[in-house]
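Student: Take this sequence and fold it.
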Amino acid sequence: MASGGGYGDASQKIDYVFKVVLIGDSAVGKSQILARFARNEFSLDSKATIGVEFQTRTLVIQHKSVKAQIWDTAGQERYRAVTSAYYRGAVGAMLVYDITKRQTFDHIPRWLEELRNHADKNIVIILIGNKSDLEDQRSVPTEDAKEFAQKEGLFFLETSALESTNMKNRMGILEIWLERRLLFRVPLK
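Tutor: Next up, the predicted model:
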């Protein structure tokens, strides 16, 4: 099993680097999930992502130092040309929707199709319902998302980047991805 993760320092020897992409409509909280994952931060005055950005975090898995590159892209339609190149080399994807905006969930099949058309066929995908702290404004029932994830063969969880809910679960899933890659000697990019 994974031996736990942590924030590595810059001088640490890196055995592997892997790429995970964040995908979903604009304003679903992808950048906040990225900030929470990489730096354990949340900013109330976050601005829309323009183009592509990424953050890294170093984990220790199977006694190997693994640098996770988490890539965030703009969810707006005008940046879709950037997005297709962005999938290349990814071993994992976080497909994010906002539980308070049904339309963002309704767009998930389109994002999933695009991902599957451009990414490696073995990519591991987590469907993430973000903003679970806004339960009283929910417009996407958890059961709908679970059913969709099961039908499509995706992992599923709900989270709140604001409250850092389920962040450890997400980290555990990332570690499992890497561990499987290392155990089965599947090369990491």
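
Student: switch to C-alpha atoms for all contacts and neighbour counts from now on
Tutor: Fine.

Student: Show me which parts of the helix ranked longest in the chain are buried, residue by residue.
Tutor: Longest helix in the chain, counting residues (DSSP state H): helix 167-183. Residues of helix 167-183 classed as buried by neighbour count (16 or more other C-alpha atoms under 10 Å): 167, 170, 173, 174, 175, 177, 178, 179, 182.

Student: Sequence B follows; please return its structure for comparison with A:
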Amino acid sequence: KFSQQYKATIGADFVTKELQIEDRLLTLQIWDTAGQERFQSLGVAFYRGADCCVLVYDVNVMKSFDSLDNWHDEFLKQANPTDPRTFPFMLLGNKIDIDGGNSRVVSEKKAKDWCASKGNIPYFETSAKEDINVDAAFLSIAKSALAKEREQDM
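Tutor: Sure thing, here's the model as predicted:
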């Protein structure tokens, strides 16, 4: 649920979301870790045991996009997944609704090129405020995490 009131994440915020995939009801535990550098170190404790990782940047702020390599690498370092090459990641370019797209500074191509360089991770453009592509993105990453779990169970 989108809120007009901005509040910096200190450490991590936590919400749950239920999704039905095939015959299974999944409960996603979503940890929103701090994006601001001054709070960044507080979030790393929440990475261990994660089944997937959704990286989010603001399409209107180049600095948020430029930080993706650091976030990706830091997540892998802290989460220490069994196989980093096949760990389910997703990239979300958020805030596509702002100013009718006129203030956008990160192109869709630039974002997709970054995803390709990280092993073709899925990319969605979203607006939390206007509820654009949010459910589709969560459904996609949940399916990826579920497929990875099934693969590991074999």
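
Student: follow-up on the earlier one: mind reading off the mean deviation between the longest helix of the first structure and the second structure?
Tutor: Superposed on the second structure, helix 167-183 of the first structure shows a mean distance of 2.4 Å to its aligned residues (mean C-alpha distance after the TM-score superposition for the first structure).

Student: Centre of the chain to that helix, how far?
Tutor: Its chain's C-alpha centre and that of helix 167-183 of the first structure lie 12 Å apart, by C-alpha atoms, centre = their mean, to the nearest Å.

Student: In the first structure, mark out all the strands, start to finish.
Tutor: 16-23, 52-61, 64-73, 90-98, 124-130, 155-158 (DSSP state E).

Student: follow-up on the earlier one: let me know the closest of the buried residues of helix 167-183 of the first structure to residue 83 of the first structure.
Tutor: Taking C-alpha to C-alpha as the measure, residue 83 of the first structure sits nearest to residue 174 out of the buried residues of helix 167-183 of the first structure, at 21.4 Å.

Student: and the aligned partner of the closest one in the second structure, what is it in contact with?
Tutor: Counting by TM-score structural alignment, residue 174 of the first structure lines up with residue 141 in the second structure. Residues in contact with residue 141 of the second structure (C-alpha atoms under 8 Å, 6 or more residues apart in numbering) are 52, 54, 88, 89, 90.

Student: Map the last one across to the first structure for me.
Tutor: In the superposition onto the first structure, residue 90 of the second structure corresponds to residue 126 when matched by TM-score structural alignment.
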